[in-house]
Structures are given as C-alpha cells and as structure tokens.
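*Asks:* I need the structure of the sequence given here:
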Amino acid sequence: MEDVLRPLVVIGGSLAITLFIGWAVDWLLRRADARHPETPLWDRLRRCRLPLQVTVCTALLGGSYDKTEAEVVHEHGTAIGRLLALVLIAAAAWLAVRVSSAIVESSYSRYASSAHDPARVRRVRTQVTLIQRVVAAIVGVVAASAMLLTFPTMRTVGTSMLASAGILGVVAGVAAQSTLGNLFAGLQIAFGDMVRIGDTVVVDGEWGTVEEITLTFLSVRTWDERRITMPVSYFTSKPFENWSRGGTQKVATVFFHLDHSAPVEEMRERLGEIVRKSPAWDGRDWNLVVTDTTPSTILVRALITARDPDDAWTVRCEVREKMITWLRDAHPYALPRIATAPAAQPPQTLLEGERGHERRGRHEHFARFEDGLRKDAQGPGRGY
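*Replies:* Now for the predicted structure:
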C-alpha cells in the first residue's frame, strides 16, 4: 500500500503546488492590472502562466522523484532524471522568452500610445521586433547547449571541441558568409533606421509596404497583395526608394497632352474645384502649369499634395478621370487631334498603274489614227 501511496503523494503534491503557484501568480497579476490598468505589462505577463507551471512542476518532480521508491525509478532513475532535466531546461527557456516578450511588448505599447510621430513609432516597432528575435535566438542557443551538456559523452568531447573551435569557426564563417552577412545587415537596419515596418518603399520597380523584418529577410507587401521576400542585405548594398522616411507626405502629378487651343486658365479653375472636393487632398497646395510644348501639342502638369502615398495615388486617378471627362464634354477641341492621310501605295502597285495608263493611252491613239484613215478613204465631203 505504501508503494502505491508514496508516488501518488509525490506526484499529486507536485501538481497541487504547481496549480497553487499558477493561481497565486495569476491573482497577483490581476490585482496589479486592476490597480494600474494603464500598464499593459501585467496583462501580458499572465500569458506566462503555462510555461511557469511547467517549469515549477518539472523542478518539483526533479527534486522528489527519487523519493517515490518505485521500481521504475530504481531501474531507470538516470534516464528519468535526465529527461526531467531536459524538460526543465526547455520550460525555463520557454518562460524566459515569454517574459522578455511581455516586457518588450508592454514597453512598446506604452511608447506607441504616448508618441505623436508615426515614423518614430515604426522605428521603435522595428527595433522591438528584432530585439525579440535576437533574445529568442540567444535563449534557444543557450538552452540547446545546456541540454547537450547533460549527456556525459558531450562533456567528454567538450575539450576537443574547444580545441578545434578556431578551425570550426573559420569554416563555419566561410560556409555561412551569406547568412552572417544578412544577420549583421538585419541589425544594421534595426538600429540604423534605414527602413522600418510600415514604410512605403519601391524596390526593383515594385511599390509596396514593408510588412515584416527579420534578422535574415524582409517582406514587402505590394499594392496588389503580393509578397516580395528579399534578403535584408539588399537594403544595405543597393539603393531603394523609401517614401515614408522624413514624413509620409507626397506630391502627386498628373500630365495631360492637349491641343494648343486648350483653355489652360479654365483648366486651372476646374482643378481647384476637383481637389477641394477630394478627401484625398491634404489641403497644402495644388497648381496647374504648362511644362512643355511640341509642334502639335502642349504638356500640362497638375500638381496635388497628399497625406501619404495611398492618398497620392487616389487623388492622381481622381484628377485624371474628372479632368479628361470635363475636357471631353465642355472643350472637345482641346483634346489632341491626329491628322490622317491616304496611305501611300507600294512601289510595285504604282509601276503597274503607270503601265496600265500607258497601254490605255496607246489604244486610244491607235483608235483615233484608224478613224482618221477611214475618213480619208471615204473622200472629201463623205460622211456628212
């Protein structure tokens, strides 16, 4: 009977203590969140309840499993102890990642709620995202190393591994040159403020918004919902357009090719009416000028300011559509006219036409000559 109760007491007690600690921590975090609702840290720390319970339960079992005096413990005590140690290391790493993520996210939320500069908020968001990934990577590497060191064979080869670490480092550096380059490029982007999550960029002729930045790659969402994934080293080695850097305001331009008789002054007044009614115009400035002329047309440029690239695209399409409609209905003469003429005939066709004309001319000449001979044979005064 004692052999059955002892394992139940050890395991049941560990589970009971684990559940109590999880409940107590959750209760304390709820109290703190109720007292300070403006601090998002307490609510995010509640997400760490499960890894905390796994860590506590594994630690309690690791320290008391040998007290059960069960046969399976006597036969496989070493394997059970190593298994519990591996689970404890993994759970501790999981808890560390969750806690660090909660702290970083809460700090970013407080900053974003009080900041007034969208560009600076996007910069902090990019840095926070990469910091989370770096912390997760470091914790994962340390946890994996600690789990490997629990095996006696790995401790034995540790000395030889350290002795050859220099050679292995050189080989790994050469083999992973591209990966390491992207890794350092990602850190440079995060803290160099070159590009941020949410920035509008133009890369390789594609216009889109930066959606995700990791330590090795960057994802751009285009206007037609495509995703372009490229290494972060691209942004540190090649030029690209960042329309959000220094502010999101944009100047939209629309060009019209019109006839010289186009009413430019009336077009200017009509443009003013269109932009004043457009919600995409930010109210800063607009104008319309003739920027170029050719022997057949003039080039008229309409310039409209907008809050961001999306509004710039919208107001550009709106102005182009309404101005063309107005010109077509009210001033059709202003639209460019295309002069047309009969198509030139091929040289072979012209040559055949000339030959046919010569043949018809010869036939007519011979007909008149024969008619004259016929009249002369009849004699004077005949035929009248």
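
*Asks:* CA atoms for contacts and neighbours, from now on please.
*Replies:* OK.

*Asks:* Tell me the helices and strands packed up against the longest strand anywhere in the chain.
*Replies:* Criterion DSSP state E: the longest strand present in the chain is strand 281-293. Judged by 3 or more C-alpha pairs under 8 Å, 6 or more residues apart in numbering; DSSP states H and E, strand 281-293 is in contact with helix 264-277, strand 298-306, helix 309-330.

*Asks:* One more, so I can put them side by side:
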Amino acid sequence: MFNKPTLLFLGACLGLLIFSHFFMELVFPKLLRLFHKPSTRKGKQSMNKFSQALKWGVFLAIYPLIGFFLPPPPSLNITQERVFIVLSIILFTWIIIELSNVLRYIFLEKYTFDKEDNLRERRLVTQVAFIRKIFIIAVVVIAFASILMNFDSARRIGTGLLTSAGIMGIIIGFAAQKSIANLLAGFQIAFTQPIRIDDVVVVEGEWGKIEEINLTYVVVQIWDQRRLVLPINYFIEKPFQNWTRTTAAIWGTVFLYVDPTVNVCELKVQLKEILDATPLWDKKVQVLQVTDWTEKTIELRCLMSAKDSPTAFDLRCLVREKLLEFLQKNHPETLPKTRVLLEKETTEIKN
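*Replies:* Predicted coordinates:
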C-alpha cells in the first residue's frame, strides 16, 4: 500500500500529465495558426504527430518543478536517476524528428505538383526527402550514443573498443560494402538526380513512376499498381529509360500495317482531324509517314505529342481506334490481306 505522501505525489504527476495534454490541445492549434496553417493532408498529419510529442515534452519539462512544491518520496524520486535522463533523451529525439517532418511540409507546401511542368518541384521533393532521412539517422545515432554514455559499463566497453577501432572499421567496411555503396549512390542520386520522385521510367521492361527514394532502395509503382523494388545503385550502374528527365512532354507513336493500295494522303488528313478533335493532343507534333514496305503490307508511322506519358498512352490508343474504324468503314479493301494468284493451264489435245 502507498502512504499518503506517495499518493499525493502520484496524484500531482497525473494532474500534471492531464494539464500538459489539455494545455497543448488548446494552445497549440492557436499558436500554430500564428505561424503556419498546413494546407495538405500530410502537412496536417505531421502537425498532429508533432503536437503529440510536445504534450509529453511539456510534461517531462515541468516534472522537476514538482519537487519544489511537493517533494517526492525517496523511492519515487527519479529526477536524478538514469531512467529519467534516458526518457528525456528519447523524448527530445522524438520531438526533433517530428519537427523535421513539420519543417519539410512547411517548405514543400510552397510548391505544387498540379501543373504540367513540375520538374523543379519533383527535384526539391527528392532532395528534401533524402536529406531528412540522413538527418534522422544522425539524430538517432547521437541519441543512442548519449544514452550509452550514462552507463559506466558502456563507457568502459567504449574505451576498450577504441584500441581495436581500426581493425573493426576494416571488417565492417568489407562486410557492409554493398550497403555503403547504396548509401553513396543515394547521395549521388539526391543531388545529380538521374531520377526524381514521380519520374516516369522504364526499368526491367516495366513502365511505372518513381514512388519512393529511400536510403538503400527505390520503389517503382508499375502501371498496374504493382511495386518494383530495386537497390538504389541500380540507377547508377545499369541503363534505364527516364521519360521525364528534363520535361514531362513526350512523343507517342502508332504503327499501322495496311495494303499498299491505301491512300496515304487521305490518312494524313484523317489523322489531323482526329488530333484536332481531342484535348489529349498538345498541338505540337503531328506526322504520318511511310516507314517500311514489304511484299505484303506497308508500314505507316503516326507521330503525335502529348503533355505527359499517361496522356500520350491514351492518345495513341485513341488514334489506333479511330484510324482502324475509318479504314473498316471507308476502305476495308486496304486492310492487310493475303493474295493468291490462280493461273489456268491450257493443254492442246492432239488428234
């Protein structure tokens, strides 16, 4: 059973915990509106997580003040104990990490993806995301080292390890050379940027968009919602196609195989009518050419431009459908066919 001083102290701690949460619930949103009001869903989520960390931060910051008014029982006085210091380091690390997330969205909300040429925005998102990941790793490592320094046994172990740090470094370097290579590749990608968030790429024969760029791997969202996960150094060591490297605009092609008797000029006029009638075409490129001729068919290449690769794909499908419909309706005889020539043999009957 707890005695009266212990119960009073525990009650004071519980009251302080409720006060810190209630205070932050009322005050934090008002203070927030003075400085920044998030406009995106992710920005609001980051603010909510930051406020949760601050609620516990306020409680832990005010906790030592209780001792001035209500001295804690010796068995519960953890202010000077290692557990209090460790909890403080963990909480402070949590606050810093959530603050970095808030600052990221405050910075990125100045830029919008809702425009055709969002190359600058995608570049900034890629760099900020990678820098934040490196920052979090550094903060966690420093926090972990600070926790260990509060224990005498860990200090002694650390002093002993210093004598063999060179050998251990070589061993770790050989064992983790692939991970280190991926990390260095991540730095290179973040600043030279052969790929960026939301880039359209073709890798391993798959078309998709860059969804995530992490420290050691990249996630590509395939067109059918599958995810292709690749080591980050793949984009340094192997060739791949980036359809939005400098601009989102792209050209699309449609190949037709028709009979040599087709009227090419009429198809050129029809292609122009199809493109003029659709908002998918950006009115920059429109070409129809004979690119090959075999003994059975001729190859026609239709070239058209669009604002981005998804739009170009839809435009190509539309042009195929409309041109096929036009040929089926108006010139079915020009569709590919196989010719068979029959010759009648005559024989003379000799009397």
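
*Asks:* ok so, going back, so which of the helices and strands packed on strand 281-293 of the first structure gets nearest residue 59 of the first structure?
*Replies:* Evaluated with C-alpha to C-alpha, those place helix 309-330 nearest to residue 59 of the first structure, the distance being 54.6 Å.

*Asks:* mean distance, the closest one to its aligned residues in the second structure?
*Replies:* When the second structure is overlaid, helix 309-330 of the first structure sits 1.1 Å from its aligned residues on average, using mean C-alpha distance after the TM-score superposition for the first structure.

*Asks:* If we go by neighbour counts, what in the helix ranked longest in the second structure is buried?
*Replies:* Ranked by residue count under DSSP state H, the longest helix found in the second structure is helix 4-35. Residues of helix 4-35 of the second structure classed as buried: 6, 8, 9, 10, 12, 13, 16, 17, 20, 21, 24, 28 (neighbour count, 16 or more other C-alpha atoms under 10 Å).

*Asks:* do stretch 89-108 of the first structure as well
*Replies:* 89-102, 104-106, 108.

*Asks:* what's in contact with the longest strand of the first structure?
*Replies:* 264, 267-268, 271-272, 275-276, 298-307, 311-312, 315 (C-alpha atoms under 8 Å, 6 or more residues apart in numbering).

*Asks:* Just give me how far the longest helix of the second structure sits from the chain centre.
*Replies:* Distance of helix 4-35 of the second structure from the chain centroid (C-alpha atoms, centre = their mean, to the nearest Å) equals 38 Å.

*Asks:* before we move on, what about stretch 207-221 of the first structure?
*Replies:* In this view, stretch 207-221 of the first structure has its centroid 4 Å away from the chain centroid, taken as C-alpha atoms, centre = their mean.

*Asks:* That one aligns to what range in the second structure?
*Replies:* Taken onto the second structure by TM-score structural alignment, stretch 207-221 of the first structure occupies residues 207-221 there.

*Asks:* mean deviation of the longest helix of the second structure from the first structure?
*Replies:* Helix 4-35 of the second structure differs from its equivalent in the first structure by a mean of 4.2 Å after superposition (mean C-alpha distance after the TM-score superposition for the first structure).

*Asks:* before we move on, back to that, export the helices and strands packed on strand 281-293 of the first structure to JSON lines and tack on distance to residue 224 of the first structure and mean neighbour count?
*Replies:* JSON lines is the format used below for these (distance: least, C-alpha to C-alpha, whole Å; neighbours: other C-alpha atoms under 10 Å):
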{"stretch": "helix 264-277", "distance to residue 224 of the first structure": "26", "mean neighbour count": "15"}
{"stretch": "strand 298-306", "distance to residue 224 of the first structure": "21", "mean neighbour count": "21"}
{"stretch": "helix 309-330", "distance to residue 224 of the first structure": "13", "mean neighbour count": "16"}
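
*Asks:* And the ones you listed: which comes nearest residue 82 of the first structure?
*Replies:* Closest to residue 82 of the first structure of these is helix 309-330 (C-alpha to C-alpha; 57.7 Å).

*Asks:* which one among the buried residues of helix 4-35 of the second structure gets closest to residue 216 of the second structure?
*Replies:* When these are compared against residue 216 of the second structure (criterion: C-alpha to C-alpha), the nearest one is residue 28, at 36.4 Å.

*Asks:* Once you drop chain neighbours, what's closest to that closest one?
*Replies:* Computed as C-alpha to C-alpha, 6 or more residues apart in numbering, the closest residue to residue 28 of the second structure that is not its neighbour in sequence is residue 51, at 7.1 Å.

*Asks:* can I assume the one you found is in contact with residue 27?
*Replies:* No - with contacts counted by C-alpha atoms under 8 Å, residue 51 of the second structure stays clear of residue 27, the gap being 10.3 Å.

*Asks:* Out of the buried residues of stretch 89-108 of the first structure, list just those in helices.
*Replies:* Among the buried residues of stretch 89-108 of the first structure, the ones falling in helices (DSSP H) are 89-102, 104-106, 108.

*Asks:* Of the helices and strands packed on strand 281-293 of the first structure, which is nearest residue 247 of the first structure?
*Replies:* With C-alpha to C-alpha as the criterion, residue 247 of the first structure lies closest to helix 309-330 of those, at 10.7 Å.

*Asks:* So which residues make contact with the closest one?
*Replies:* Counting by C-alpha under 8 Å, 6+ apart, 200, 243, 248-254, 267, 270-271, 274-275, 278, 280-281, 304-306, 334-335 sit against helix 309-330 of the first structure.

*Asks:* how about it, which residues of the second structure does it hit?
*Replies:* Going by TM-score structural alignment: helix 309-330 of the first structure matches residues 309-330.

*Asks:* To what extent does the helix or strand harbouring residue 185 of the second structure diverge from the first structure after superposition?
*Replies:* Assigned by DSSP states H and E, residue 185 of the second structure belongs to helix 177-192. Comparing helix 177-192 of the second structure with its match in the first structure after superposition yields a mean distance of 0.9 Å (mean C-alpha distance after the TM-score superposition for the first structure).

*Asks:* before we move on, the earlier item: please report how far the residue nearest to residue 28 of the second structure lies from residue 68 of the second structure.
*Replies:* Distance from residue 51 of the second structure to residue 68 of the second structure, counting by C-alpha to C-alpha, to the nearest Å: 28 Å.

*Asks:* what do you get for residue 303 of the second structure?
*Replies:* Look at residue 303 of the second structure and residue 68 of the second structure: by C-alpha to C-alpha, they are 81 Å apart.

*Asks:* now residue 241 of the second structure
*Replies:* According to C-alpha to C-alpha, residue 241 of the second structure stands 67 Å off from residue 68 of the second structure.

*Asks:* So which of the two has more stuff around it?
*Replies:* Neighbours per residue (other C-alpha atoms under 10 Å) separate residue 241 of the second structure from residue 68, with residue 241 holding more: 14 against 8.
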